[in-house]
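1. Have a look; sequence and predicted model below, questions after that.
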Amino acid sequence: MKKLSFILAPFTIIYGVIVATRNLLFDLKILPNIMPQIPSIGIGNLNVGGTGKSVLVDYLITYFKQKKTPFVISRGYKRKTRGVIIANDKSSALTIGDEPYQFFSKHKIGVIVCENRKDGLNILMQKNLKPDVIIFDDLMQHRYVTPHCLVITTSFNQIFFDDHLLPLGRLREHTTQVKRANIILVTKCPNDISLKDQLQIKHRINPQSYQKIFFTKLVYGKDIINKKNKKSLTKLKFPFLLITGIANSDHLVSFLKSKSLNFEHLKYSNHHNFGLSDTKKIKQKMQSQIVLTTEKDFGRLEPFFNSNELFYLPIEMRFFTKKKEDEFILFLKKNIRIV
């Protein structure tokens, strides 16, 4: 391990210089950026994947669509298309990416995917779509757009201050860039997180006067579902096959094991585009079993299975108290200047 660290260290230094120089150019306004005229929220992270960004986006959509018209602009990572695309009824996980497809199909809201978020913003304005709030997914490294409020997510088990820059660690940005955030969300916390742990984390992050830190947990549904059927999770008497293509499946696996469920886990890389060879292998293993997956993976696997075979386990982000949730919403609205 020490030998590997020694080999990777020079590349980490080079990467750090490149990233620091790029950020400096934006800070000095040498590289241009714009702030949308419409209230906007940027979701991002310092680490590579697995920090709960998509669950947060889903939470924000669910909240705002009660009384407002939210709109999501995303890169559409690992889609098979290029350029700016407005999601429509013919869209799929392949054409707009798994996460944007999940947001569009689940919530029936406006979604634009584009490599350059600035281009997506321009199209939104040209089409005169007029949402009440724009949610930019995975915006931390895309500095050509500055949102009214930047929310950074960091997982409880992999908080950014204990990590290193790529390729030695999993940081895409230096930890000093946390200064750009208005809100720091510590996600995937254990249900029994203590006040002492929270205070220690806050102390190490050392937020500025304009920043607030909140703690959240993941809550799984009681039923596994698809577009036509649902089954009680605790009543799964037979072994099933768990398929994941997410950055970190440990939390999900631990939850299922805590329910004493009998399953085999096939783990794929994050945003893996499933093909015929993958599904052939899966079907050979499943035999008469059902296949359980994540909501994000469901959109990529759905074309290969019927409604009796493939299910996903819903998941949502929750705060530990209603008071903290209200405080989060109030602070968020204050930053984006929306009532």
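-> In hand now; what should we look at?
2. contacts and neighbour counts: CA atoms only from here.
-> OK.
3. hey, where'd the helices end up in this structure?
-> Under the criterion DSSP state H, helices of the chain are mapped to 2-27, 53-64, 93-96, 98-107, 117-126, 195-205, 250-258, 276-286, 295-301, 322-336.
4. Tell me which of the ones you listed sits nearest to residue 316.
-> Taking CA to CA, helix 53-64 is the member of these nearest to residue 316, at 6.2 Å.
5. packing partners for the closest one?
-> Here helix 53-64 touches strand 40-44, helix 98-107, strand 315-319, going by 3 or more CA pairs under 8 Å, 6 or more residues apart in numbering; DSSP states H and E.
6. Contacts only, for residue 58.
-> 103, 316 (CA atoms under 8 Å, 6 or more residues apart in numbering).
7. re the thing from before, to residue 170, which of the helices and strands packed on helix 53-64 lies closest?
-> Taking CA to CA, strand 40-44 is the member of the helices and strands packed on helix 53-64 nearest to residue 170, at 14.1 Å.
8. Show me the contact partners of that closest one.
-> With CA under 8 Å, 6+ apart, strand 40-44 has contacts from 53, 57, 133-141, 146-153, 336.
9. Residue 120 touches residue 73, doesn't it?
-> Yes. Using CA atoms under 8 Å, residue 120 is in contact with residue 73, at 6.6 Å.
10. Which one of the two is surrounded by more residues?
-> Shown here are residue 120 and residue 73; by other CA atoms under 10 Å, residue 73 has more neighbours (27 against 23).
11. got the contact list for that one?
-> 111, 112, 113, 114, 117, 120, 121, 134, 135, 136, 137.
12. if we can go back for a sec, and the helices and strands packed on helix 53-64, which is most packed in?
-> strand 40-44 (a mean of 25; mean count of other CA atoms under 10 Å).
13. Residues that sit against both of residue 120 and residue 73, list them.
-> 112, 113, 114.
14. isn't the second one right up against residue 85?
-> Going back to what we said before, that points to residue 113. Yes. Between residue 113 and residue 85 there is a contact under CA under 8 Å: 5.4 Å.
15. Who has more neighbours out of the two?
-> A direct count of neighbours by other CA under 10 Å for residue 113 and residue 85 places residue 113 higher, at 28 against 17.
16. if I look at the more buried one, how far off is residue 133?
-> According to CA to CA, to the nearest Å, residue 113 stands 16 Å off from residue 133.
17. before we move on, what about residue 21?
-> 32 Å.
18. swap in residue 248?
-> 30 Å.
19. swap in residue 328?
-> 16 Å.
20. what's the answer for residue 18, then?
-> The value you get for residue 18 to residue 133, if CA to CA is used, is 33 Å.
21. next, the one to line up against it:
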Amino acid sequence: MAYLRALLLPFSLLYGLAIWIRNRLYDWGWMKVTAFEKPVIVVGNLAVGGTGKSPMTEYLIQLLSPHYKVATLSRGYGRKTRGFLAVKADDNPATSGDEPLQFKRKFPYITVAVCESRVAGVKRLIAEGHEVILLDDAYQHRALRPGLAILLFDYQSVDKPKWLLPAGNYRDHFSERRRADLIIVSKAPMFSDENKKIKLRHLLGEKRNVPVLFSAIGYRQLTPLRPHPEMPGAILEADLSVLLLLGIANPAPLHEYIAANTGEVVELRFSDHHSYTPADVQNLIRRFGEIANPHKLIVTTEKDAQRLLIPSLVNLLADLPIYVIPIQVVFDPPDERLFQQTVLTYCREALATG
């Protein structure tokens, strides 16, 4: 791995130079930046995937939607459509992308939209009367200036070397954290080491007055992929065998959670945003059949579920006990109070002056 990293390092240096120049062009005003009077909140990261942007966006939806007309906007990674699209619950991932579809199915009462141009998308949503716009994965979209930028770092990797692509997994310079208004260390253990928290707050916040907060992932009750009278709710038990079906960027926390609460975990892993095929399902059936324990089931994520619930796969999956494990962001109470206060105050003040 170290040898491969060394071979890729010259490309990382070139990539880093290009990103640095691009950022400076925006900072110096040589490239156009658009700001908005309405509240625009960006959730993003500096690394590639796996920091929990989607659960954080869902947390914001639940926090803000009781008070404001909320819309989410993202690029719609993996979709085969172009331009602005309002996502519908009966869409498929090829139309809207898997994460926007997940948002719409979980929160049908809000507007979920996708658009390559975040500026054009925000303008349209504001024109349609939306009061707060949440942008999922738009920290690097410098053509838009957010009113509040929330930057996420993964607890397990934030203090490790920060190599840029392709030698590493950082897509922007670590120094660009200076643009954040809130920094969240995500996927922290429920009872994090206080000394490490102090170290990470110093590393991420430096001497700037930027809050560095900590959040964990909370796992909720398993639910059937498709409701069925012969598939009641399931619980994780010590004598249970689980086949984990995963197509996400960072499956380690989920694997650890399942392993800690069951007797056996078999993982069938694909790349992030993988589009499942009938051949994949046949492989899943074979792997599941190889598990000797009769007390067994299949567990997948909410994001994977969107890519499984497509017409070409539904019949193939009909007889499999597939369960989805929803996740949610969990803050320490003091951090949660500060987070909610910061977000709600920003929205209230932006709408009062906008």
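-> Yes, it's here. Since this is a predicted model, take the numbers as computed values, not measurements.
22. Superposed, how do the two chains score by TM?
-> Overlay of the two chains. TM-score (TM-score structural alignment, normalised by the length of the first structure): 0.92; 336 aligned residues with a CA RMSD of 2.1 Å.
23. just to revisit the earlier point, of the contacts of residue 73 of the first structure, select the buried ones using a ChimeraX command.
-> To isolate the buried members of the contacts of residue 73 of the first structure in ChimeraX, using 16 or more other CA atoms under 10 Å:
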select :111,112,113,114,117,120,121,134,135,136,137
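24. Out of the contacts of residue 73 of the first structure, which sit inside strands?
-> Judged by DSSP state E, the contacts of residue 73 of the first structure include 111, 112, 113, 134, 135, 136 as members of strands.
25. Mind putting those into JSON lines with distance to residue 95 of the first structure?
-> Compiled in JSON lines, those are given as follows (distance: CA to CA, whole Å):
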{"residue": "111", "distance to residue 95 of the first structure": "12"}
{"residue": "112", "distance to residue 95 of the first structure": "11"}
{"residue": "113", "distance to residue 95 of the first structure": "9"}
{"residue": "134", "distance to residue 95 of the first structure": "21"}
{"residue": "135", "distance to residue 95 of the first structure": "20"}
{"residue": "136", "distance to residue 95 of the first structure": "18"}
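26. From those, pick the one nearest residue 318 of the first structure.
-> residue 135 (18.7 Å).
27. Now do the contacts for that closest one.
-> 40, 41, 42, 43, 57, 70, 71, 72, 73.
28. cool, and residue 101 of the second structure?
-> Counting by CA under 8 Å, 6+ apart, residue 101 of the second structure has contacts 87, 88, 89, 91, 92, 93, 306.
29. Also residue 55 of the second structure?
-> Residue 55 of the second structure neighbours (CA under 8 Å, 6+ apart): 327, 328, 329.
30. Next, format the residues you listed as a markdown table and append distance to residue 234 of the second structure.
-> As requested, these are exported to a markdown table (distance: CA to CA, whole Å):
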| residue | distance to residue 234 of the second structure |
| --- | --- |
| 327 | 16 |
| 328 | 19 |
| 329 | 22 |
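31. What remains of those residues once you look at the first structure?
-> Among those, the contacts conserved in the first structure (both residues aligned by TM-score structural alignment, their matches' CA atoms under 8 Å) are 327, 328, 329.
32. Name the nearest residue to the last one, sequence neighbours excluded.
-> When you say that, I think you mean residue 329 of the second structure. Closest residue to residue 329 of the second structure apart from its sequence neighbours, by CA to CA, 6 or more residues apart in numbering: residue 217 at 5.1 Å.
33. what about that neighbour, how many neighbours?
-> With other CA under 10 Å as criterion, residue 217 of the second structure counts 19.
34. Residue 334 of the second structure now?
-> 10.
35. what's the distance between it and residue 320 of the second structure?
-> Applying CA to CA to residue 334 of the second structure and residue 320 of the second structure gives a distance of 43 Å.
36. same check, this time on residue 57 of the second structure
-> On the measure of CA to CA, residue 57 of the second structure and residue 320 of the second structure end up 31 Å apart.
37. ok, those two, which is more surrounded?
-> Remark: of residue 57 of the second structure and residue 320, residue 57 carries more neighbours, 22 against 15, as counted by other CA under 10 Å.
38. Now do the same contact list for that one.
-> 43, 134, 136.
39. overlap between the residues you listed and the first structure?
-> Where the first structure agrees (both residues aligned by TM-score structural alignment, their matches' CA under 8 Å), those reduce to 43, 134, 136.
40. Please tabulate the residues you listed in CSV and include distance to residue 267 of the second structure as additional columns.
-> CSV is the format used below for these (distance: CA to CA, whole Å):
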residue, distance to residue 267 of the second structure
43, 29
134, 33
136, 28
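41. on that earlier part again, between residue 18 and residue 133 of the first structure, who's got more neighbours?
-> residue 133 (22 against 12).
42. Stretch 74-94 of the first structure: which residues count as buried?
-> Neighbour-count burial for stretch 74-94 of the first structure, counted by 16+ other CA under 10 Å, picks out 74-79, 84-85, 87-88, 91-94.
43. What is the end-to-end distance of it?
-> Termini of stretch 74-94 of the first structure sit 14 Å apart (CA to CA).
44. still on that earlier bit, between the helices and strands packed on helix 53-64 of the first structure, which gets nearest to residue 279 of the first structure?
-> Closest approach to residue 279 of the first structure among those is made by helix 98-107 (17.1 Å; CA to CA).
45. Mean deviation, that closest one versus the second structure?
-> Averaged over the aligned pairs, helix 98-107 of the first structure sits 0.5 Å from the second structure after superposition, using mean CA distance after the TM-score superposition for the first structure.
46. Can you state the residues of the first structure onto which stretch 249-256 of the second structure aligns?
-> Aligned by TM-score structural alignment, stretch 249-256 of the second structure falls on residues 247-254 of the first structure.
47. Next, report how far that stretch is displaced from the centre of its chain.
-> Distance, stretch centre to chain centre, for stretch 247-254 of the first structure: 14 Å (CA atoms, centre = their mean, to the nearest Å).
48. Now do the lengthiest strand in the first structure and helix 250-258, the angle between them.
-> For the first structure, the longest strand by residue count, based on DSSP E, is strand 212-220. Here strand 212-220 of the first structure runs at an angle of 40 degrees relative to helix 250-258 (axes from the mean of the first three to the mean of the last three CA atoms, to 10 degrees).
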